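**Student:** From the sequence below, what's the structure:
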Amino acid sequence: MNESQPAPRLAVVLKGYPRLSETFIAQELKALEDRGFVFDIWSLRQPYDDRTHPIHDLIRARARYLPEYLYQEPLRVLNGWRAARAMPGYAAARRVWLRDLARDRTPNRVRRWGQALVLAAEIDPAAQFHYAHFLHTPGSVARYAALIRGVEWGVSAHAKDIWTIPEWEKTEKLADCRFGVTCTGSGAAHLKALASDPAKISLVYHGLDLSRFPPPPESRPARDGRTEPVILLSVGRLVAKKGYDDLLAALGRLPAEVNWRFIHIGGGPLKDALARHATQLGLSDRVEWRGKRDQTEVIAALRAADVFVLPSKIAGDGDRDGLPNVLMEAASQRVAIVSTTVSAIPEFIGNGLEGLLVPPDAPDALAKGLAEVIGDVAIRTSMAGAAYDRLTREFGMERGIDMLEELLRTALSQPPAAQVA
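**Tutor:** Presented below is the predicted three-dimensional model:
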């Protein structure tokens, strides 16, 4: 490249930034910067967490915020529309959006078009490729803006965005993106079945950047729930798919003589309802809701815990976990894991090997599994060691970043394909 020309740039489109619950995205962005990629971060929403993780302070990219609601910045949206109308792909993009709107007559669909107009107008002209995390709303904004500008786009799909949007939307987005990556084998199989070109879809595990985590403790107290309480820990948003209602039910079914304490880290809309449920079950004196915490505090809690439990399930709207990074974080500190067979969790945790897996929506089975690991220090030690070994052997971050780097560099080096008419 001519040294007088600007370096190729990306535009990274996210639903929200920074977010405590999306350390996998922050880890990826930092790794891409370390490999020489230059980008701005375009967020559809303003931050809502009251703190950030230490890794967010290491990311150099500028964060830009699109109008979260169009009525809040009408002049900005109007200026975006005026600028976008002069761009080569505006008419084609408008046709795509109107076709989408005819099938999805919601304010959300209108909002994504307005955000795309602003993105297309305000983006650095050197940004040659749009890369979105999540196939649903960020994918829509990245797609519309890319069509307007006559550039290409790619997407990293995860969980809710795969399982809760209609098939027509997934099929059409996959048809006109340059590539799609996803972090679970089940998600990759589903998207490949919908893609006109299945080769576009790649399985790319997020993995874990082990350099950000201390070595696991050399030993743990041999607590077995007889005298000292066994410390049960979970980290996750308080939403339906995490299954915390099932966990509370399971804890309520443990034998009275079993000594345990449960600590939860994370926020979410079900916080008050779950706290009331714990009180109704007579568990409130053994349950601690710590709320949102940064990663330094999460790691400290993992090092102090005996068992990490994540009772994931499929929510009523189809939402479900992919492969929760927090399971790998638990493995990094050699904490015994109890979880469920939902989605891609068995891709990392083999039942009885790297952890204990029970069916989702099954409090009785969960209670039985918890009772087993609470009372058997040797089983906990064995499973925790196996999970740590598998993490370090197969689920480090570098392999996934290598694959993503190749996809992005190829996209930046090739001219755009024909745009959707």
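
**Student:** From now on I want contacts and neighbour counts done on CA atoms only, so please keep to that.
**Tutor:** Will do.

**Student:** secondary structure class for residue 14?
**Tutor:** strand (DSSP: H, G, I helix; E, B strand; the rest coil).

**Student:** another one to check against the first:
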Amino acid sequence: MKKILVLLKGYPRLSETFIAQELLGLERAGFPLELVAMRRPTDKKRHPVHEEIKARVWYLPEYLHEEPLRVVSALWKVRKLKGFSAAWRAFLKDLKRDVSRNRFRRLGQAAVLVAEWPKDAGWLHVHFIHTPASVARYASLMRQAPWTVSAHAKDIWTSPAWELEEKLADADWAVTCTRTGFDHLTDLSRGRNNVHLSYHGLDLDRFPHFEDERPARDGSDAANPVRILSVGRAVKKKGYDVLLEALARLPEGLAWSFTHIGGGDELARLKELAKRLHIDDRITWKGAMDQRDVLQHYRESDLFALACRVTADGDRDGLPNVMVEAASQGLCVVSTTVSGITELFSNGENGLLVPSEQPDPLAASLEKAIRNPSLRIALGGAAEGKVRSEFDYHNSIRDLARLFTASFTKDGLND
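**Tutor:** Below is the predicted model:
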């Protein structure tokens, strides 16, 4: 079987455990992989799953001016390919609608990808349908070879319709991880019906059932506050400013503490907001942590909170993997009704959901969960049951294996 060359925006990334988990699952299913990333890693830590992936990793030039000889050499080499003129025409058409340095960068990266293409790689698969898929599309046209794409959240909702339509027209198939994303891409697929829904799920071996009983904290003991946890990058779509506003509106005598795990550009601003709201003494900012440490925090906490939103440019989460992880540990989740969150959680059945951008209802749900440990246990248990029955990552690996096998058979790449 020929290798699958997997194009990634960056690798490895702490915030993209779902991708690393998928790569490992495909390797274990017998698919040989080679990874190529558009950016080098910036995280100082790695998850255990990254150490288990055997695939070779190499990197495209992140900025063309950093490796000009490599880029010029690649362009000189690929200009002779039969498909180069088609790629050039596609690039010029895109450039008219998106005049940017990024567009030139994607063409240069595609040229390097094709010029340095591994001899034993027979298929190109890309994660994210925005800029990485532009590189993949130009490379596919140059090589006159098929490609496929996994679309997720931001990449879907911040891309213009024309660009998604043309990529879906060219790609063999696309897979996405929420019903909302699936419906949107299907509407743009021009009747090809080449979009597939497959939830990421979890490697439940890494998130086994938590056997211990959680303490029945109810916010009445200042020496033993209810522990609220949130895991996620400090970026606008996570709604951490709204969450802090909601926490500040909780009754003054209610005993709670809040722990945030994750990096992100908004951290400094959020810390200042917490000070202005006079709740900074109840908050611990942990920064980025690996999966093992995050798991321990799920188990030591009473409640998980995230106030996801749709930003002005359309960016939003799909179904945040951290919420699936929290639910796998029987941890009660309080969040919003944005995007794919409602595909796992139902308000009052296995979580507490409120509209986004509304700190008052969010505060009311937080207070309800804080004061009622039996409710937290019931909602968390129901969420865990759904995760363990419907969100096992082996299901998504089977979906991908079926899609790749069918494509390889069609193109004669199984030998």
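
**Student:** Residue 383 of the first structure versus residue 301 of the first structure, what's the distance?
**Tutor:** Per Cα to Cα, to the nearest Å, residue 301 of the first structure is found 19 Å from residue 383 of the first structure.

**Student:** who has more neighbours, the two?
**Tutor:** Per other Cα atoms under 10 Å, whichever of residue 301 of the first structure and residue 383 has more neighbours is residue 383, with 26 against 19.

**Student:** In terms of helix, strand or coil, where does that one fall?
**Tutor:** Following three-state DSSP, residue 383 of the first structure is assigned to helix.

**Student:** So it sits against residue 338, correct?
**Tutor:** No: checked against Cα atoms under 8 Å, the pair residue 383 of the first structure and residue 338 is beyond contact range at 9.9 Å.

**Student:** Name the residues contacting each of those two.
**Tutor:** Overlap of the contact sets of residue 383 of the first structure and residue 338 (by Cα atoms under 8 Å, 6 or more residues apart in numbering) consists of residue 355.

**Student:** What about the equivalent of residue 179 of the first structure over in the second structure, how many residues nearby?
**Tutor:** In the second structure, the residue matched to residue 179 of the first structure (TM-score structural alignment) is residue 173. Using other Cα under 10 Å, residue 173 of the second structure has 23 neighbouring residues.

**Student:** again, but for residue 262 of the second structure
**Tutor:** Neighbours of residue 262 of the second structure using other Cα under 10 Å come to 19.

**Student:** quick one: contacts for it?
**Tutor:** Residue 262 of the second structure neighbours (Cα under 8 Å, 6+ apart): 231-234, 286-289.

**Student:** From the residues you listed, list just the buried residues.
**Tutor:** 231-234, 287-289 (16 or more other Cα atoms under 10 Å).

**Student:** ranges for the strands of the stretch 201-350 of the first structure?
**Tutor:** 201-203, 230-235, 260-265, 287-289, 307-310, 336-340 (DSSP state E, counting those that start in this stretch).

**Student:** which one of the ones you listed lies closest to residue 411 of the first structure?
**Tutor:** Set against residue 411 of the first structure and scored by Cα to Cα, those come closest in strand 201-203, at 14.2 Å.

**Student:** what does that closest one correspond to over in the second structure?
**Tutor:** Using TM-score structural alignment, strand 201-203 of the first structure pairs with 195-197 in the second structure.
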